[in-house]
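**Q** Quick one: sequence and predicted model below, then my questions.
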Amino acid sequence: MKVLVLDLVHGGEVLARAYAERGDDVTAVDVYRTSPAELRDGLDSMGIRVLEEAPAERFDLGVAPIHCPDRFFGASVCAERMTHHQAVGELSSFPFPVVEVTGAHGKTSTCQLMARMLADRGKRVLLLNSGGLSMVGAGGVRVLREKVSIAPPTILDISQGRYEADVGVFEVSLGGTGADVSVITTIGDDYAIAGGTRRAFDGKVQMIRSARGTVVFPEEERWLWEPHIPSGKTMTFGPGGGVQLDIRDLSLGRPARLHIKAKGDTASAELRGGYLAPAYRTAFGAAAAAALSMGVTVEDIASALGSFEGANGRGEVTVEGENVLVRDRNPGVSASSIEWNLECLDAYGCRDIGVAIEPVSLRVCEKLDLLAVRSAVEEHPAVTGLYILPPGGGCEGFTAIGSIDEVKERHEVMLWCTKEGYI
């Protein structure tokens, strides 16, 4: 079969190798022209033709990421087209059940919570999220790889390894490849992808259509997802859903109280104070619903949530004397994530909040919409200072500072957001 694979930035080389290894005639296109020579040479050594644009030829199959604009197919003619997600679904297999998690917010935390809930029941969990690839068990977490992409071809790469696990929990960007449990945390604002020619919905609905088992989603989005579910097996969370959560007694830096209700059972837990509990409401609900569909009891779910310490780099809370530092450090920092954190701080009744933005590089700074950040912050009267750290430079509406130490004691609460560059 003659196969055309687009995009070597988001895992296309993994797919190209897989097709070549099964004997296909493969052409790989570096549509962004940024792949290193070593990668191109490696593909060439396998007999894979590497080009910078799609040739004017006929192919049996064309494969591209869901977020890749169709214009990159150029003058090529493909008898069939599929996304990277769909290709991975056809090429990969695992000897254990797999949970996939996608959504606009809460993917990483949902995966982390799911892994903990299953590990507490004696399962060996192969966990893929934006924090890396790990093996989670009753004895703790063993990191296998750091800085791993959550693009779908990573799942194909993992499937080719020999991991002794009982279940896989995988975070996937923009959709799913076909799993035993498929989780959508939320559609969010259904942002544009593929150069504005598609929406995030088009990626996430792939997960629904390819699901092999239970589909988990917010009850408030039932109208959106239910028409596309092939199996009819669903589990929802949120008001009116199969899993309902209530977080009470909020006091920043101190434990809160969680009440959970599902399938007629109820349980409670004390949540730790080292993170913004309201920020995890979606992740708590999604993880609980997915775990419930896999046989975890409500009591065990509550116990796991009670021992949860928060995801690294996401709403970490540190009390320093009379001041509180809230730390958000991850690739997903954006105007919407900052606004979400501010809404959570509003729920705590905070009245004097400083916000400091820190891009890790000039390239990352260019990807952070500072005008949107400023607009989001202006919607919250409790924010009394807006700052930017190097290399952000001077930006209208922001006060430039050299270090967080200059301002963190000026406010009762300091929200320090670092936009990292790895995705």
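**A** Looks like it came in fine. Just so we're clear, the structure is a prediction, and the values are computed from it rather than from any experiment.

**Q** CA atoms for contacts and neighbours, from now on please.
**A** OK.

**Q** where do the helices sit along the stretch 251-400 of the chain?
**A** Assigned by DSSP state H, counting those that start in this stretch, the helices in the stretch 251-400 of the chain fall at 281-293, 298-307, 335-347, 362-367, 370-378.

**Q** this is the other structure I want to compare:
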Amino acid sequence: MRILVLDSIHGGKVLADHLSAHGHSCDLVDVYRQADGISSDLARTRSYDLITAPFHLDPDYPLFRDLKTPVISHHAMVRWLLGAVRAFPVIEITGKQGKSTTAAALASIMPGPGLLHTSAGLVRYPSRDIIGQYSITPASLLPVCNDYVEGGWLIAEISLGFCGIGTLGILTSFLDYPVANGKRSALAIKTEQTHLMNQVLIPEGVSLRHDGCVPVSDLVVVSGTRASYRYGEISGSFTNPLLLLPGYKTPLMLAAGAALLLGIDPVRLSEFSALPGRMEVRYEDGSVIVDNSNSGTCFQTTCDAYLYGREIAGEGPVTLIIGQDCASVCENFPTEEIISAISEISPAYVIVIPGDERIMKDEIIRYCAQNGISCILSDSCEDGQSRAKTLQTPLILVSVKRWK
């Protein structure tokens, strides 16, 4: 077939290379920079059997109208390239928040060899060696699956929905945000994609119209630091202080529920510890540093990090490092959430990382000035932390939205 692949920088180039290797004739258009492949003007003069585009592309992108060619998503194209559902366990994980934590927690108790694919890297288990670094666009599943070991498992974090190659789907959050130039709902896309999965595990307190939907609260109940679970012939409990943190409670519940659905006792989740950038605690130069810098950083996780840090560091001045380290096609850290977090925490110092032009740094500076808070601009999360250490406050909160 003659196929046009749109968006080279969010998995399109990987898709085009794999399609070409399978004997298809491909053109690739870089819809944002016009730097790779062919121009949209040249593509407009050609005919194609199929177009593949990511969900986050504006539905009114001119080539859709001008070419009048059938369009499928990058997710669907990956499913087609990988073929039928594989015999080995594949767990697909999507959602606005909690993907990486849920994936890592589940991987930590999976038996035998396997692969964990998240925004932190591709990790081989049980050795936990990092063997690659890929984005979580659906196209990344193509090179990831090349590292599959016979008899092993795959846990994959995927942006904006399911590809439909998995044994089990986990939707970690029902939080929403606009995509596709503000014209589509990310949550609507993800819930629509659940029909591709035979079984979908969802968080407590929400519902989903799906015959294979399993609310995690049917399997796991949390009280304080203890999680009790029961499914089929497996029952028991585990304790973990991370269950007190909202950012860990739901992922640990989902990991335990997924394990039960896979026939695995989740008791070893008692040994799971905080991940780098996800409430990781460090002690440096006389300060407690709580690192909450990850792709899911938002107002709520910032407040959670503050309460967690107060439990450890006690009273005293706080330095808050907040913002975003680079631009994002989809969700960002909204200015109003940043200001709300500053208002909630009332830090002595604020260090702003304005890595996305949508962050209105002047509004943040103005708010801090009006409320007697010292405000500093910094170019990076690393530079912000270096500056924070010189301020010598007992508690430093690092709450920068970043794609590490």
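**A** Looks like it arrived, so ask away. These figures come from a predicted structure and were not determined experimentally.

**Q** What would you report as the TM-score here?
**A** Superposed pair, TM-score by TM-score structural alignment, normalised by the length of structure 2: 0.81. Supporting alignment: 375 aligned residues with a CA RMSD of 3.2 Å.

**Q** still on that earlier bit, looking at the helices of the stretch 251-400 of structure 1, which is nearest to Ser268 of structure 1?
**A** Nearest to Ser268 of structure 1, of all those, is helix 298-307, at 6.1 Å by CA to CA.

**Q** by contact count, what packs against the closest one?
**A** helix 107-119, strand 256-262, strand 265-271, helix 281-293 (3 or more CA pairs under 8 Å, 6 or more residues apart in numbering; DSSP states H and E).

**Q** wait, which of those is closest to Ala28 of structure 1?
**A** helix 107-119 (30.0 Å).

**Q** Buried by neighbour count: which residues of that closest one qualify?
**A** Neighbour-count burial for helix 107-119 of structure 1, with 16 or more other CA atoms under 10 Å as criterion, is recorded at 107-119.

**Q** ditto for stretch 211-223 of structure 2
**A** So, applying 16+ other CA under 10 Å, buried residues of stretch 211-223 of structure 2: Gly212, Cys213, Val214, Pro215, Val216, Ser217, Leu219, Val220, Val222.

**Q** now those residues in JSON lines, with distance to Tyr248 of structure 2?
**A** Formatted as JSON lines, the buried residues of stretch 211-223 of structure 2 follow (distance: CA to CA, whole Å):
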{"residue": "Gly212", "distance to Tyr248 of structure 2": "25"}
{"residue": "Cys213", "distance to Tyr248 of structure 2": "22"}
{"residue": "Val214", "distance to Tyr248 of structure 2": "20"}
{"residue": "Pro215", "distance to Tyr248 of structure 2": "17"}
{"residue": "Val216", "distance to Tyr248 of structure 2": "14"}
{"residue": "Ser217", "distance to Tyr248 of structure 2": "15"}
{"residue": "Leu219", "distance to Tyr248 of structure 2": "17"}
{"residue": "Val220", "distance to Tyr248 of structure 2": "14"}
{"residue": "Val222", "distance to Tyr248 of structure 2": "12"}
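
**Q** Can you list which of those are found in helices?
**A** Among the buried residues of stretch 211-223 of structure 2, no member falls in helices (criterion: DSSP state H).

**Q** any idea which of those is closest to Lys404 of structure 2?
**A** Closest to Lys404 of structure 2, out of all of the buried residues of stretch 211-223 of structure 2 and judged by CA to CA, is Val216, at 28.7 Å.

**Q** Please list all residues in contact with the alignment partner in structure 1 of that closest one.
**A** Matched by TM-score structural alignment, Val216 of structure 2 corresponds to Phe237 in structure 1. Residues near Phe237 of structure 1 by CA atoms under 8 Å, 6 or more residues apart in numbering: Val216, Phe217, Pro218, Glu219, Val243, Gln244, Gly285, Ala286, Ala289.

**Q** If you map these onto structure 2, which are still there?
**A** On the basis of both residues aligned by TM-score structural alignment, their matches' CA atoms under 8 Å, what survives of these in structure 2 is Val216, Phe217, Pro218, Glu219, Val243, Gly285, Ala286, Ala289.

**Q** show me what contacts the residue most central in space within structure 1?
**A** Among the residues of structure 1, Lys107 comes closest to the average C-alpha position under CA atoms, centre = their mean, at 3.9 Å. The contact partners of Lys107 of structure 1, by CA under 8 Å, 6+ apart, come to Val101, Asn129, Glu171, Thr185, Ala283.

**Q** now swap in Gln324 of structure 2 and tell me
**A** Asn332, Phe333, Ile353, Pro354, Gly355, Asp356, Val400, Lys401, Arg402.
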